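Novice: this one's structure only:
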């Protein structure tokens, strides 16, 4: 089991590559929750995520002979970039196996950090299988993304920073994918003060930690489905499970809708980009996934900011829908001059802003004298949207609200 001394020893090694990241009090989320919320911005870390810490510590603790032979790993994202940069900084050769359909931006970023990228397989499991083949063929050291004590100790340096930057912290909220991050952080903060509460958060569509704790053994789920791709694992690790059992007070889940809304809040209120996995801790706090007291000092960890731009566009729209600020309606008008103007006058009277109008006379589901209309509108919230829909229905329109 990791102890505080292991994490303190990792700190000097980690500092060779990783940087300390800011921890900031948030007026916005304090007002929203009633707790005293401080955000730990690991999304400002080199490579855009916390993974550089564990990778740096693991590579730094290799023997000289192992460094000469190089390292290998499999990853589709943050771990790939962390290992690549950590290895390059100390002159160690690195090979990263990524799935064939990994985002081009992530492949290029990993190559730019100095790694040789091998594209193999349709998913992470296939990539990992090839990475282990390279490990055996070339006698390289496999750098596991989470189930490794030195990786966990490196991630745990975040816990040291949190307590130093926010000495009054009462609760730390940490994402869980494979469990390496929360294992290190929990060991660190509990080693400093056993009374600090550690809450782990998983996406509801990739939740293996809570059932594992309930059953007393690791549970492997069949499928994962979440926008938080950085924590979309089928199971936590063997070593990390033991640490979660020992150090973590509670594990909760949040939905994709809650994650999307939180990402929008962070963009709009905090002016910061956070990926889905990085937003789950704040989402759990905002949406009351765990109990806390008025004024409790809570530090949600924003663990990374590497989000694909296409994904971010989808998430923003989903978040606006969930917040009631994007409304999509369908109705049928008589196909005559002035009909559309009458409809739009009601929307304008409510102060709704029109994103787009789709006008279709060809639908086989309507009469020949009718036209089907789809409206996409910007509104101010659920109450505003409901008032607009009510007015349209009172005016005689058959309105269908679309997802």
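Specialist: Yep, that arrived. The structure displayed is predicted, hence computed values, not measured ones.
Novice: From now on I want contacts and neighbour counts done on CA atoms only, so please keep to that.
Specialist: Noted.
Novice: Residue 340 - nearest residue in space that isn't next to it in sequence?
Specialist: Using Cα to Cα, 6 or more residues apart in numbering and skipping residues adjacent in sequence, the residue nearest residue 340 is residue 333, 7.3 Å away.
Novice: Which secondary structure state is assigned to that neighbour?
Specialist: Under DSSP: H, G, I helix; E, B strand; the rest coil, the three-state class of residue 333 is strand.
Novice: show me the contacts for the residue nearest the centre of the chain.
Specialist: Per Cα atoms, centre = their mean, the C-alpha nearest to the average position across the chain is that of residue 277, at 1.4 Å. With contacts defined as Cα atoms under 8 Å, 6 or more residues apart in numbering, the neighbours of residue 277 are 175, 228, 229, 230, 231, 303, 304.
Novice: next, the one to line up against it:
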């Protein structure tokens, strides 16, 4: 339970407590959770979702793959189950006062719809960077939206303050036993629909969904393995399991924002450390490939977080050489920002290892282009960018269709045997996000340049803040910005005269935006840096 101050209380035991009555504070056992799941009132507002076969993918990877379609819920996400279960247990006094939560996505909609169904005022604090489509969705469901803070943590602080000042009950997005029990009803449905499952793959953010499913399945059919899946840059459960306790990540990627949580919940970790069988992490490219798989097989358009568990399923099958099993994954949500589709489409082939990206230096002479194409052979070229460099050489950025994961190395070897200097850029984030759109344009003189990659908040004044903190110490010699319809944009910037300046790093830290040094990126060296 979460108190009105927003601080977590000990785990509760709601199984035998009528709705609206106080619940005891004794820690819940696995059997308590089983009873709580069985009594969760989710079907007053949510639906039992289908477990749908993915026939094309099943044939491709040699296993029966089944998608649990939580995108079919009224709010297109599983979050409604937990939010309603928690709010259904409010006392009459709590109902009269109302609830508050902080969320930029699916939990917000779950709380808003639950409030509308129960006649409870629902205040939703959302970061000011939240896309307008999500703000309007919450308002249409009856939620009172308050915009505060540039990120979730700041929005949560404001929500907790509102709870304390106005007597509202804070509805936690994951670290609450009643929320966990509500999400656990998905595990019950999985067993009802297919008791022959071998493994279930579950996305992990704060851990509410994974904990609910795992504790339910391990009570009823412990032979079924439950595998948690996290984005590589938001792997708070993996970090907690390594440390033996919840830890706070320094930074999380917002691509799969529905699972972009910096710290696993205390109660969810207590449950998961004894009930989860394994954890696998996946890249943004692998998630994008899973979004495409879901569309190809079911015509569902999943949000990135909704495809995380399928990405993990595919990676786990490949890494453990699994065949002939029945594997389920949770398609947890479909509240996609439309602008993100461009990024997902770009990355899907890379995530499936169906495309390789290469930088190649070719001699600037007649016939060299033809020779280069002959070395590539009959392979399909997916992208080709050429830029005159100087009288002696030119640089080429080329994408090539792949038929196997080993073919990238074969292509690079063939090009080197053909006499070319080559770099495989398929795993170079700066190449995939920025440099492939910036081919050419070397400086005419040595600028003493350093390159940095930033995540900018999508909010008014972000660029002005960036330039104001940096001041006029260095000239910005390169700047490339891309937005993907998410809460942050990606920026690549070059700074003339910074290569020998010991104060450079400190100044960038002072900006307050996540950044990394990109000066050694092979793509930058091939296409943008001074060649001397």
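Specialist: All right, it came through fine. Since the model is a prediction, treat every value here as computed from it, not as a measurement.
Novice: re earlier: the residue nearest to residue 340 of the first structure reaches residue 339, doesn't it?
Specialist: Yes - between residue 333 of the first structure and residue 339 there is a contact at 6.4 Å, judged by Cα atoms under 8 Å.
Novice: neighbours around the closest residue to residue 475 of the second structure other than its chain neighbours, how many?
Specialist: Distances taken as Cα to Cα, 6+ apart put residue 496 closest to residue 475 of the second structure, at 5.3 Å, once the chain neighbours are dropped. Burial of residue 496 of the second structure, expressed as a neighbour count using other Cα atoms under 10 Å, amounts to 17.
Novice: same question, residue 406 of the second structure
Specialist: A count of nearby residues for residue 406 of the second structure, using other Cα under 10 Å, gives 10.
Novice: ok, now residue 403 of the first structure?
Specialist: By other Cα under 10 Å, the residues close to residue 403 of the first structure number 10.
Novice: that older thread, and the residue nearest to the centre of the first structure, that's in a strand?
Specialist: No - following the definition three-state DSSP, residue 277 of the first structure is helix and is not counted among the residues of a strand.
Novice: related to what we said a few turns ago, looking at residue 333 and residue 339 of the first structure, which is more packed in?
Specialist: When neighbours are counted by other Cα under 10 Å, residue 333 of the first structure and residue 339 differ, and residue 333 comes out ahead with 19 against 13.
Novice: OK, contacts around the more buried one?
Specialist: With Cα under 8 Å, 6+ apart, residue 333 of the first structure has these contacts: 339, 340, 370, 371, 372, 373, 397.
Novice: so how far is residue 192 of the first structure from residue 300 of the first structure?
Specialist: When distance is defined by Cα to Cα, to the nearest Å, residue 300 of the first structure is 18 Å away from residue 192 of the first structure.
Novice: out of the two, which sits in the busier spot?
Specialist: When neighbours are counted by other Cα under 10 Å, residue 300 comes out ahead of the other of residue 300 of the first structure and residue 192, with 26 against 14.
Novice: excluding its backbone neighbours, what's nearest the more buried one?
Specialist: The shortest distance from residue 300 of the first structure to any non-neighbouring residue, by Cα to Cα, 6+ apart, is to residue 173 (4.5 Å).
Novice: which residue lines up with that neighbour in the second structure?
Specialist: When the second structure is aligned by TM-score structural alignment, residue 173 of the first structure is paired with residue 201.
Novice: wait, is its match part of a helix?
Specialist: No - in this structure, residue 201 of the second structure is strand, not part of a helix, as judged by three-state DSSP.
Novice: measure stretch 13-30 of the first structure end to end?
Specialist: Here the two ends of stretch 13-30 of the first structure are set 35 Å apart, with distance taken as Cα to Cα.
Novice: Report whether residue 202 of the first structure is found in a strand, as I expect.
Specialist: Yes - inclusion of residue 202 of the first structure in a strand is indicated when three-state DSSP is applied.
Novice: That one maps to what in the second structure?
Specialist: Using TM-score structural alignment, the equivalent of residue 202 of the first structure in the second structure is residue 230.
Novice: Spit out the contact partners of its match.
Specialist: Contacts of residue 230 of the second structure were listed using Cα under 8 Å, 6+ apart, and they are 203-205, 236-237, 259, 279-282, 308-309, 312.
Novice: excluding its backbone neighbours, what's nearest residue 388 of the second structure?
Specialist: Among residues not flanking residue 388 of the second structure along the chain, residue 394 sits closest, at 5.0 Å (Cα to Cα, 6+ apart).
Novice: Mind telling me what element that neighbour is part of?
Specialist: With elements delineated by DSSP states H and E, residue 394 of the second structure resides in strand 393-401, which encompasses its position.
Novice: circling back: looking at it, the match of residue 173 of the first structure is touching residue 332, isn't it?
Specialist: No - using Cα under 8 Å as the test, residue 201 of the second structure is too far from residue 332 to be in contact (11.1 Å).
Novice: all helices for the stretch 351-500 of the second structure, in order.
Specialist: Listed in chain order, the helices found in the stretch 351-500 of the second structure under DSSP state H, counting those that start in this stretch are 368-376, 407-417, 429-433, 462-470.
Novice: Could I get these in TSV, plus columns for distance to residue 171 of the second structure?
Specialist: Below are the helices of the stretch 351-500 of the second structure laid out as TSV (distance: least, Cα to Cα, whole Å):
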stretch	distance to residue 171 of the second structure
helix 368-376	58
helix 407-417	49
helix 429-433	37
helix 462-470	31
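Novice: Pick the most buried one from those helices.
Specialist: Of the helices of the stretch 351-500 of the second structure, the one with the most neighbours on average (mean count of other Cα atoms under 10 Å) is helix 429-433, at a mean of 18.
Novice: Quick check: the aligned residue for residue 108 of the second structure in the first structure?
Specialist: Residue 108 of the second structure is assigned residue 80 in the first structure as its aligned equivalent, the criterion being TM-score structural alignment.
Novice: so who does that match touch?
Specialist: With Cα under 8 Å, 6+ apart as the criterion, the residues that contact residue 80 of the first structure are 73, 74, 96, 110.
Novice: so which of the residues you listed hold up in the second structure?
Specialist: Shared contacts between this structure and the second structure among these (both residues aligned by TM-score structural alignment, their matches' Cα atoms under 8 Å) comprise 73, 74, 96, 110.
Novice: mind checking the end-to-end distance for stretch 97-117 of the first structure?
Specialist: Taking Cα to Cα as the measure, stretch 97-117 of the first structure stretches 6 Å from start to finish.
Novice: got it, and stretch 61-72 of the first structure?
Specialist: Stretch 61-72 of the first structure has an end-to-end distance of 15 Å (criterion: Cα to Cα).
Novice: outside of that stretch, which residues touch it?
Specialist: Contacts for stretch 61-72 of the first structure (Cα under 8 Å, 6+ apart): 59, 87, 92-97, 131, 134-135, 138-143, 150.
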